[in-house]
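Trainee: Show me the folded form of this:
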Amino acid sequence: MDSGTLKRHADEFLERNFDMPLGVPLRISSRMKSRLGAFQVKYIRGGDVKTEIVMSHEFIVHNSEEAILDVLYHECVHYALYTQDKPYRDSDALFISTLDRLGISRTRTYAYKGRSHLYECRRCRYRFSKNIKGYEKRYICRKCRGKFSYVGELSPEHL
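Mentor: All right, here's what the predicted structure looks like:
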């Protein structure tokens, strides 16, 4: 699914449920690994505000269209409520009730499916996986303070 298709779905959803178009950029990020999607509000020097919806490339590649659209619609609800100056954060009661009314999943409903990397401690042989590459260069083992080595990439079928 490409950004044009996602934008079309978002526009249709917002027109149908909030009587408004998508007025912010929709971007697919290959760097986003820990979140599936996000509505971002950035405050820029000078009082300007930049908003956008960002979707994870890994999430889009490894999940069903139904799951992708559910996350997209979740982010669209954030956007719509923000635009209307209403409470739009995940913990806000209005946001939660709006999701429930529209039949959209809440945050952390979907598990990460995508590329993952396996690491092992050289000293105590503790193994774990992370969604980022290069972990062994920045961290040490909390059990024995040993260094990590990169074992390899795990495919989504092994997770």
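Trainee: C-alpha from now on. contacts and neighbour counts both.
Mentor: Fine.
Trainee: so where do the strands sit in the protein?
Mentor: For the chain, applying DSSP state E gives strands covering 26-29, 37-44, 48-56, 116-121, 127-130, 148-154.
Trainee: nearest to residue 87, of the ones you listed?
Mentor: With C-alpha to C-alpha as the criterion, residue 87 lies closest to strand 37-44 of those, at 13.5 Å.
Trainee: In the closest one, which of the residues would be classed as buried?
Mentor: Neighbour-count burial for strand 37-44, with 16 or more other C-alpha atoms under 10 Å as criterion, is recorded at 37, 38, 39.
Trainee: what sits up against that strand?
Mentor: Contacting residues not belonging to strand 37-44 are listed as 49-56, 71-72, 75-76, 78-79 [C-alpha atoms under 8 Å, 6 or more residues apart in numbering].
Trainee: Farthest pair within these?
Mentor: 49 and 71 (23.4 Å).
Trainee: More neighbours: which of those two?
Mentor: residue 71 (23 against 10; other C-alpha atoms under 10 Å).
Trainee: Relative to residue 81, how far out is the nearest residue to residue 75 once chain neighbours are set aside?
Mentor: Leaving aside its chain neighbours, residue 75 sits nearest to residue 39 (5.5 Å; criterion: C-alpha to C-alpha, 6 or more residues apart in numbering). As judged by C-alpha to C-alpha, to the nearest Å, residue 39 and residue 81 stand 11 Å apart.
Trainee: neighbours around residue 154, how many?
Mentor: 16.
Trainee: OK, contacts around it?
Mentor: Counted by C-alpha under 8 Å, 6+ apart, residue 154 has contacts 115, 116, 117, 118.
Trainee: At the geometric centre of this structure, which residue do we find?
Mentor: In the chain, the residue lying closest to the centroid (C-alpha atoms, centre = their mean) is residue 36, at 2.1 Å.
Trainee: here's the other one to compare against:
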Amino acid sequence: MTEQELQKYVEDLSIQFFGRPFLHKAIFNPRLKTTGGRYHLTDHHLDFNPYMLAQHGEDVFMGIVKHELCHYHLHLTGQGHRHRDPAFKALLAKTGGLRYAPASASAANYRYQCQSCQTLFERRKRIDTNRYVCGKCKGPLIKIGNNEKSQAPK
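Mentor: The predicted structure follows:
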């Protein structure tokens, strides 16, 4: 999905589910890693994590867009737009938006497996298999490979 397609997609969802136009900018922000999207209070634009669309599909991404549009429309109408506000929770339930973004793919770069109990361990940093053992059974660990980081479409 391109930036122009994203803009049109957000505008269409805004009219369809909220009955109000989306008049600001919607963009992909690849720097977002742990969140699905972000609403900016100052200039009212929306950022979306492109990895969420690539990893979880359009249904989940639609829920994320609805979530951010709830923040957008409630803030612009002067109602409670924060996660804890009853107005936000009610509008989110009414439109079918996601309360939480799903966990993104693992950020682990290294994979290890216990030779005794076969438990898998994923780590961001390399570990010394001569020094560390399995936390469950104290068995020896072996490196089984590196994870490939998923790449979102540009």
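Trainee: follow-up on the earlier one: looking at the contacts of residue 154 of the first structure, which one is closest to residue 11 of the first structure?
Mentor: Residue 11 of the first structure lies nearest to residue 115 out of the contacts of residue 154 of the first structure, by C-alpha to C-alpha, at 29.8 Å.
Trainee: surely the closest one meets residue 56?
Mentor: No. Counting by C-alpha atoms under 8 Å, residue 115 of the first structure does not reach residue 56; the two are 11.9 Å apart.
Trainee: Pull the contacting residues for the residue nearest to the centre of the first structure.
Mentor: Residue 36 of the first structure sits next to 55, 56, 59, 71, 112 when contact means C-alpha under 8 Å, 6+ apart.
Trainee: Compare the residues you listed with the second structure and list the overlap.
Mentor: When you map the contacts of residue 36 of the first structure onto the second structure and apply both residues aligned by TM-score structural alignment, their matches' C-alpha atoms under 8 Å, the shared contacts are 55, 56, 59, 71.
Trainee: The third one corresponds to which position in the second structure?
Mentor: Under the alignment (TM-score structural alignment), residue 59 of the first structure maps onto residue 52 of the second structure.
Trainee: Test my guess that its match contacts residue 104.
Mentor: Yes. Using C-alpha under 8 Å as the test, residue 52 of the second structure is close enough to residue 104 to be in contact (7.0 Å).
Trainee: Which residue of these two possesses the greater neighbour count?
Mentor: Comparing residue 52 of the second structure with residue 104 by neighbour count (other C-alpha under 10 Å), the higher total belongs to residue 52, at 25 against 14.
Trainee: residue contacts, that one?
Mentor: Here residue 52 of the second structure is in contact with 36, 60, 61, 104 (C-alpha under 8 Å, 6+ apart).
Trainee: Please point out which of the residues you listed the first structure shares.
Mentor: Kept across both, from the contacts of residue 52 of the second structure, using both residues aligned by TM-score structural alignment, their matches' C-alpha under 8 Å: 36, 61, 104.
Trainee: And the aligned partner of the second one in the first structure, how close does it get to residue 37 of the first structure?
Mentor: Spelled out, that is residue 61 of the second structure. Here residue 61 of the second structure is matched to residue 68 in the first structure, going by TM-score structural alignment. Remark: distance between residue 68 of the first structure and residue 37 of the first structure (C-alpha to C-alpha) = 9 Å.
Trainee: Over to residue 113 of the first structure?
Mentor: Relative to residue 37 of the first structure, and taking C-alpha to C-alpha, residue 113 of the first structure is found at 13 Å.
Trainee: top helix in the second structure by residue count?
Mentor: Assignment by DSSP state H gives helix 58-76 as the longest helix of the second structure.
Trainee: what comes into contact with it?
Mentor: 10, 13-14, 20, 36-39, 41, 44, 46, 48, 52-53, 80-82, 87-88, 91-92, 95-99, 101.
Trainee: The same query, at a cut-off of 6 Å, please.
Mentor: 39, 53, 81, 97, 98 (C-alpha atoms under 6 Å, 6 or more residues apart in numbering).
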